[in-house]
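**Student:** here are the coordinates; sequence isn't available:
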């Protein structure tokens, strides 16, 4: 295929160099956006009388035919094309003839690729936001179903206090809400139309860039042509959002991998989301969750790739920027797949209540409740902490339960103790007495569930 810039060169480029530099193998994903942008650009050229209405009509009809083939999966990409822009241009010329030669008027591949990438990011951001909402809904539904379940919560992977399982689940919903907000923030800064910046300095032709912005639905038009063709901030922001999301995916996965072990046995993951062992017939491995945890490294590394790729580039366009696409495509595609898989996970997840119940009666889990019992009776935090620490240490060493201590024995530790402190030594009371906003109190958690139901 003839190159868009070939007239300057006396001979053909080296075949290996072409193989090394061509991007059609991955930027074909931008085909539909290239067509959409080209239709808007053609309308503008005709409006500004740079091309005739007759030529514009032919070009738009041809571009729409190509777009229909792309959306139907019937467009045949040309592996000899340097990039998707060249492929679309060539396909249009085959479709309508010489009028296609006017398509590239008042634009460059430098501004065109930024347009295509921005349209892609805007569309995919909406897709990811919808998938996040689906996952949040699945988690809220799971939380609503298991409002009565109390679990041990952990710090340093050591049992710390008891909380409602639904409270723990809503922490995931909060994480995902911030992920959604980051995508929306990035969307706003991506929503600026670059086409018409041309190679870097604009054009002497009387184009109307704001018209193109309106045609394509952009909120604003890029105000600096140099920045417009060299800007990749929007890709960095998209990858930053997906990498933070990946970190959240990994933490959710890690919780469930641990909870699904024989040692914990808190949950049962659906067989459809597990695999077995080639040698151990008994195994049920949470491989999908392990791979999600592993793919978080991919999402984070793709952000690093773009930051390293762009950090030393002089203004404006450099061919290095061609390599911004594979990390972006990979991260977005993996993020969408993971969001869908996690939604399936929550929709099918089972809770092993007897196993959890056996873990939530360790009296150490109520140490803070006992400490706050003393604080309410006027004991300082420091003294209350030391007193409860001493009780737990001595009871543990002697192999006796706090519940077995008499009033006299309790008051050896503090005169403020009475037998009513024993009311606190059960998980239901522990969650019930919490009062602070955002705490694990059942009434407050129920309100949060209802609030999420309404907002999602």
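**Tutor:** Nice, thanks for sending it over. What you are looking at is a predicted structure, and each value in this text was computed from that prediction instead of being measured.

**Student:** going by C-alpha atoms from here, please, whenever you check contacts or count neighbours.
**Tutor:** Fine.

**Student:** how near is residue 186 to residue 299?
**Tutor:** Here the distance between residue 186 and residue 299 works out to 17 Å (CA to CA, to the nearest Å).

**Student:** the two: which is more packed in?
**Tutor:** The residue with more neighbours, out of residue 186 and residue 299, is residue 299; 26 against 23, by other CA atoms under 10 Å.

**Student:** tell me which element residue 415 is part of?
**Tutor:** Assessed by DSSP states H and E, residue 415 sits outside every helix and strand.

**Student:** can you give me the strands in the stretch 101-250 of the chain?
**Tutor:** 150-155, 158-164, 192-193, 220-221 (DSSP state E, counting those that start in this stretch).

**Student:** out of these, indicate the one that is most buried.
**Tutor:** strand 192-193 (a mean of 23; mean count of other CA atoms under 10 Å).

**Student:** just how off-centre is it within its chain?
**Tutor:** The chain centroid and the centroid of strand 192-193 are separated by 23 Å, computed with CA atoms, centre = their mean, to the nearest Å.

**Student:** buried ones in stretch 351-363?
**Tutor:** If you call a residue buried by 16 or more other CA atoms under 10 Å, then stretch 351-363 has these buried ones: 351-352, 356, 359-360, 362-363.

**Student:** then this one, side by side with the first:
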């Protein structure tokens, strides 16, 4: 018979027991359950609700259980429906009556909510560590390839030359925003529901501020109904995971493209590639593709929890049992994918010549040639038309702007002079853009300093 079975004449059958159980998923927060119970018992003793002797026995018993869980020797009972019951049953079996007093003034509802919030804080801290590692990798590779020129794209068409370092730093700032989202999700979870009991609070003289202090929460939830039914912080976590996976997917899509024969911009390390069972020449970017593919499952976890929560009346409902597996999977997936992405970035070989050669193709100098005319006094819209006609002429002749003579340029506009050649060099075009946030060498050096400072600030933040 279950620990709650006093009101029932018989237990549930085997299938309904299995259907309603959550033990396998709950094991992920076993350590948090022990921490929460030890704090609750200490507060009960300080309030005179249980004796100091009972509290000492409970604390010692829970400490031993925590050690058994950590080293894998704890005996899980398949008949226990969740981790909370499993630990309480083992504690009572080990220390007797004091173990049965642990649940005084507490419901599984506030116990579960406490455990999940503690777990969510730990999960956020783990992801914040992985995020920092990925951003360090991006900064390191950007610094090592500071002046490598590549084509920038819009619509996946050659647009204007940029520095590879500038391109990589764009992802750095995406992941910096992801860090802020993860930090916000951690802050959302950082509130104590313990003491709310089932839904209405309790008649015992609990000191909720004390358990808030003991458990390291920043604040105590002021409404008992909200305390046991809120899972917004898990939605915040899953949203943060989803956005970060989207950014990873974009990065991995570029890695797939860049490592292709058509681009040839990078060569992935053997450690982050696979081969073909039939084609001996193949070197496939499988791990970039897998990361791209796993984005969908993380999106799905967010939508699943939103759907679970959308119609729940206050306060606790069994539906909330479904709120744990999704965030755990989302966090595990994101953590793995960030580690994979960092490894790919750190170990890839940059084909500088291929990037530089492509930076000058596709009329990437066209905007600068139009700017040349505008700086000579021609209205930009007219300059745009003149250069567009030059591009069309080049396409018909099968050449680029760099293949035109000064006379060809002067035929299009007398404002052109020999110095137009300076506006056709991809490196010069990129490095001329020195405004804040631009792709020029000096601007990127300043941006790297700002990125390094931002990373240092986040590394100094509590996780």
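**Tutor:** Noted; the coordinates are in hand. Quantities reported herein were computed from a predicted structural model and do not represent experimental measurements.

**Student:** just to revisit the earlier point, quick one, which of the strands of the stretch 101-250 of structure 1 is nearest to residue 98 of structure 1?
**Tutor:** Residue 98 of structure 1 lies closest to strand 192-193 among those, at 28.0 Å (CA to CA).

**Student:** which residue numbers in structure 2 does the closest one align to?
**Tutor:** Under TM-score structural alignment, strand 192-193 of structure 1 corresponds to residues 191-192 of structure 2.

**Student:** check the mean deviation of that stretch from structure 1.
**Tutor:** The superposed stretch 191-192 of structure 2 is, by mean CA distance after the TM-score superposition for structure 1, a mean 0.4 Å from where its aligned residues fall in structure 1.

**Student:** any residues touching that stretch, and which ones?
**Tutor:** Here stretch 191-192 of structure 2 makes contact (CA atoms under 8 Å, 6 or more residues apart in numbering) with 114, 117, 211-212, 217-221, 227.

**Student:** can you select the buried ones from those in PyMOL?
**Tutor:** Selection of buried members from the contacts of stretch 191-192 of structure 2 for PyMOL, criterion 16+ other CA under 10 Å:
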select buried, resi 114+117+211+212+217+220+221+227
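
**Student:** just give me the closest of the contacts of stretch 191-192 of structure 2 to residue 341 of structure 2.
**Tutor:** Taking CA to CA as the measure, residue 341 of structure 2 lies nearest residue 117 of the contacts of stretch 191-192 of structure 2, at 28.3 Å.

**Student:** aligned partner of the closest one in structure 1?
**Tutor:** With TM-score structural alignment as the matching criterion, the partner of residue 117 of structure 2 in structure 1 is residue 118.

**Student:** and for residue 178 of structure 2?
**Tutor:** By TM-score structural alignment, residue 178 of structure 2 lines up with residue 179.

**Student:** before we move on, the earlier item: can you tell me which of the contacts of stretch 191-192 of structure 2 end up in helices?
**Tutor:** 114, 117, 211-212, 227 (DSSP state H).

**Student:** hmm, back to that, which residues touch the match of residue 178 of structure 2?
**Tutor:** Contact partners of residue 179 of structure 1, counting by CA under 8 Å, 6+ apart, are 241-242, 244-245.

**Student:** try it again with 10 Å
**Tutor:** 128-129, 132, 173, 185, 240-246, 248 (CA atoms under 10 Å, 6 or more residues apart in numbering).

**Student:** can you check residue 420 of structure 1 too?
**Tutor:** The neighbours of residue 420 of structure 1, taking CA under 10 Å, 6+ apart as the test, are 373, 407.

**Student:** with residue 213 of structure 1 instead?
**Tutor:** The contact partners of residue 213 of structure 1, by CA under 10 Å, 6+ apart, come to 37, 40-41, 191-195, 219-222.

**Student:** try 7 Å
**Tutor:** Residues near residue 213 of structure 1 by CA atoms under 7 Å, 6 or more residues apart in numbering: 193, 220-221.

**Student:** adding distance to residue 281 of structure 1, write these out as JSON lines.
**Tutor:** Output for the contacts of residue 213 of structure 1, formatted as JSON lines (distance: CA to CA, whole Å):
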{"residue": "193", "distance to residue 281 of structure 1": "57"}
{"residue": "220", "distance to residue 281 of structure 1": "60"}
{"residue": "221", "distance to residue 281 of structure 1": "61"}
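
**Student:** can I get the contacts of stretch 191-192 of structure 2 in CSV including distance to residue 421 of structure 2?
**Tutor:** Formatted as CSV, the contacts of stretch 191-192 of structure 2 follow (distance: CA to CA, whole Å):
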residue, distance to residue 421 of structure 2
114, 68
117, 62
211, 72
212, 69
217, 64
218, 62
219, 65
220, 68
221, 67
227, 68
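
**Student:** ok, so of the contacts of stretch 191-192 of structure 2, who is nearest residue 379 of structure 2?
**Tutor:** Nearest to residue 379 of structure 2 among the contacts of stretch 191-192 of structure 2 is residue 218, at 59.7 Å by CA to CA.

**Student:** the closest one touches residue 189, doesn't it?
**Tutor:** No. Applying CA atoms under 7 Å as the test, residue 218 of structure 2 and residue 189 come out as separate, 9.6 Å apart.

**Student:** please point out which parts of the helix or strand encompassing residue 86 of structure 1 sit buried.
**Tutor:** Element membership for residue 86 of structure 1 (DSSP H and E) is helix 84-96. Buried residues in helix 84-96 of structure 1, counted by 16+ other CA under 10 Å: 84-93, 95-96.

**Student:** mind putting those in JSON lines, distance to residue 304 of structure 1 included?
**Tutor:** Shown next, in JSON lines, are those (distance: CA to CA, whole Å):
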{"residue": "84", "distance to residue 304 of structure 1": "26"}
{"residue": "85", "distance to residue 304 of structure 1": "27"}
{"residue": "86", "distance to residue 304 of structure 1": "30"}
{"residue": "87", "distance to residue 304 of structure 1": "30"}
{"residue": "88", "distance to residue 304 of structure 1": "31"}
{"residue": "89", "distance to residue 304 of structure 1": "33"}
{"residue": "90", "distance to residue 304 of structure 1": "35"}
{"residue": "91", "distance to residue 304 of structure 1": "36"}
{"residue": "92", "distance to residue 304 of structure 1": "37"}
{"residue": "93", "distance to residue 304 of structure 1": "40"}
{"residue": "95", "distance to residue 304 of structure 1": "42"}
{"residue": "96", "distance to residue 304 of structure 1": "43"}
